[in-house]
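Participant: the amino acid sequence is not available; the structure is as follows:
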C-alpha cells in the first residue's frame, strides 16, 4: 500500500496521514513503527524485493549449470527491472533524488545492492571452485549487472519501449554470452 502511494504521489507528496488513513489506523500508530517517511519507504522497498531475492537464491544455486544460471539470473533480473512496479518506483526516485538524496541511497541498498551481493557471493564460490577464471567477484557482478541494465531495460525505463518478455530474454541471453566470454571461456 505504501509503495503505491510513493509511486502515484512521489516521495515528497506522499503523506503518512494518507497511508495511515487507508490502512484504517492512526498516524501515531504508523509513526510508532516507522520513525520517518524514509524508513517507511525503505520497508516498502524491502517488502517489494523479498520475492525477487528468494528467486535469486534458487537461480544462483551451485547445483545449476554455470552458464545457464548466469543466463537465468540475467533474464530474471531484467524482467524484474522492467516490471511495471519497478519501473514506476525507479522513475519516482529519479524524479525526486535531487530533492531527497537519501532516496537514492535507500533504493540502492534495498534493491540493486542486494542483487549485486547475491551475485557476487555466487561468483566468489564459482571462482573458488575453478569454474570461473580468477577475478574480482564484485567487479564480475558489476559487469553482469551493467550488461543487464542497458538496452531494452533502459528503453523501458525511459518510456521509449514497452515491457517485452522476448526482448528481455534476448538481452539476457546476450548479457550472459558476453559475461561467459569474459569470465568463463578459456
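Facilitator: Arrived safely, thanks for sending. Predicted model only: the values in this text are computed from it and were never measured. Residues are numbered from 1 along each chain as shown.
Participant: going forward, measure contacts between C-alpha atoms and count neighbours the same way
Facilitator: Will do.
Participant: residue 163: which element?
Facilitator: Under DSSP states H and E, no helix or strand contains residue 163.
Participant: quick one: it from residue 86, how far?
Facilitator: Applying C-alpha to C-alpha, to the nearest Å, the value for residue 163 to residue 86 is 11 Å.
Participant: likewise residue 2?
Facilitator: Counting by C-alpha to C-alpha, the separation of residue 2 from residue 86 is 14 Å.
Participant: is it true that residue 49 touches residue 111?
Facilitator: Yes: using C-alpha atoms under 8 Å, residue 49 is in contact with residue 111, at 6.6 Å.
Participant: distance between the helix or strand hosting residue 145 and the chain's centre?
Facilitator: Using DSSP H and E, residue 145 sits within helix 137-149. How far helix 137-149 lies from its chain's middle: 13 Å, per C-alpha atoms, centre = their mean, to the nearest Å.
Participant: contact partners of it?
Facilitator: With C-alpha atoms under 8 Å, 6 or more residues apart in numbering as the test, helix 137-149 has contacts from 74, 77-78, 116-117, 119-121, 123-124, 127, 171-172, 175-176, 179, 183.
Participant: and stretch 83-95, by the same measure?
Facilitator: By C-alpha under 8 Å, 6+ apart, the residues outside stretch 83-95 that reach it are 6-7, 10-11, 80-81, 103-104, 156-157, 163.
Participant: give me that answer again for 7 Å
Facilitator: Contacting residues not belonging to stretch 83-95 are listed as 7, 10, 80-81, 103-104, 157 [C-alpha atoms under 7 Å, 6 or more residues apart in numbering].
Participant: put this next to the previous one:
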C-alpha cells in the first residue's frame, strides 16, 4: 500500500470511518466493539473499513490518537506564551483537566487501561498523541519563562510532570474510583489555584 493511496482514501471516507469507530468504541469499549457495528455506524461496508484498517487495534489507536491530538492542538491555539506563568499555568491546567475529566477523555483512558496487558502500545499511543504534546508544550513555555527570569527550574521535564500531577490532586482519584462523576467549576478552580500556587512556590524566581 502506498502513501499516496492512503492519502486519497483519507479524503473520501477516512473521517467517516473514524466517526463511526469513535461512537462504537465509546459505547461498547474496545473488547465489546464489533467490526460489523463500526461499519454500520460509519455507513460503510466491512470491505471499505478493512481497506483503511486491517485490524481493530489499529483503528482504535487512530481514534484515540486523533481525539487526543485534536484536544492538544486546540489547547495550544488558546495559549498566549508571552504571558507570565501565573496566567499561562492556569490556562494549561484548565485545558488539561477539561480533557481528562471529559466523557471522551475518561472513556479513552479506561479503554487504554483495560487493554494495557494485551496491547501495551495502546497506552503509549494515547500518551504520545495527547498528554506528551501538552507536556512538550509546557516544557517549551517554561524554558521561555526561565529566559525571562520568571521561573527557576533545573529539570524542565520533571517540573512539567509535577505540574500535571498537582492538577490531578483530589479530583482525579475520586473520578477514577467512581466516587464522583463530575465536578463543579469551584472544585476545579480550587485545585487549579492550589496547583499553580504550589508550583510557583517551588519554582518561582
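Facilitator: Okay, I see it. Just so you know, these numbers come straight off a predicted model, no measurement behind them.
Participant: overlay them and tell me the TM-score.
Facilitator: Superposed pair, TM-score by TM-score structural alignment, normalised by the length of the first structure: 0.88. Supporting alignment: 185 aligned residues with a C-alpha RMSD of 1.9 Å.
Participant: still on that earlier bit, what about the contacts of helix 137-149 of the first structure, which are in helices?
Facilitator: Counting by DSSP state H, the part of these found in helices is 74, 77-78, 116-117, 119-121, 123-124, 127, 171-172, 175-176, 179, 183.
Participant: mind giving me the packing neighbours of the lengthiest helix in the second structure?
Facilitator: Using DSSP H to define each element, the second structure has its longest helix at helix 56-78. For helix 56-78 of the second structure, the elements it packs on are helix 120-129, judged by 3 or more C-alpha pairs under 7 Å, 6 or more residues apart in numbering; DSSP states H and E.
Participant: contacting residues around the helix it packs on?
Facilitator: 61, 64-65, 68-69, 112, 116.
Participant: if we use 10 Å, what do you get?
Facilitator: With C-alpha atoms under 10 Å, 6 or more residues apart in numbering as the test, helix 120-129 of the second structure has contacts from 57-58, 60-72, 108-109, 111-117, 132-135.
Participant: please pull up the equivalent of residue 100 of the second structure in the first structure.
Facilitator: Using TM-score structural alignment as the criterion, the counterpart of residue 100 of the second structure in the first structure is residue 81.
Participant: typo on my end, residue 135 of the second structure
Facilitator: Aligned partner of residue 135 of the second structure by TM-score structural alignment: residue 116.
Participant: so who does that match touch?
Facilitator: Residue 116 of the first structure touches 108-109, 122, 137-142, 144-145, counting by C-alpha under 10 Å, 6+ apart.
Participant: residue 175 of the first structure now?
Facilitator: Counting by C-alpha under 10 Å, 6+ apart, residue 175 of the first structure has contacts 70-71, 74-75, 143-150, 169, 181.
Participant: check residue 46 of the first structure too.
Facilitator: Contacts of residue 46 of the first structure by C-alpha under 10 Å, 6+ apart are 40, 53, 106-107, 109-111.
Participant: in the second structure, what residue corresponds to it?
Facilitator: Using TM-score structural alignment, the equivalent of residue 46 of the first structure in the second structure is residue 65.
Participant: can you check residue 71 of the first structure too?
Facilitator: Using TM-score structural alignment, residue 71 of the first structure lines up with residue 90 in the second structure.
Participant: what packs against the helix or strand harbouring that match?
Facilitator: In the assignment (DSSP H and E), residue 90 of the second structure maps to helix 85-100. Secondary-structure packing of helix 85-100 of the second structure (3 or more C-alpha pairs under 10 Å, 6 or more residues apart in numbering; DSSP states H and E): helix 56-78, helix 103-114, helix 131-147, helix 156-167, helix 171-176, helix 185-203.
Participant: any idea how far it is from the middle of the chain?
Facilitator: With C-alpha atoms, centre = their mean, you get 13 Å for helix 85-100 of the second structure.
Participant: now stretch 111-130 of the first structure
Facilitator: Using C-alpha atoms, centre = their mean, the offset of stretch 111-130 of the first structure from its chain centre is 15 Å.
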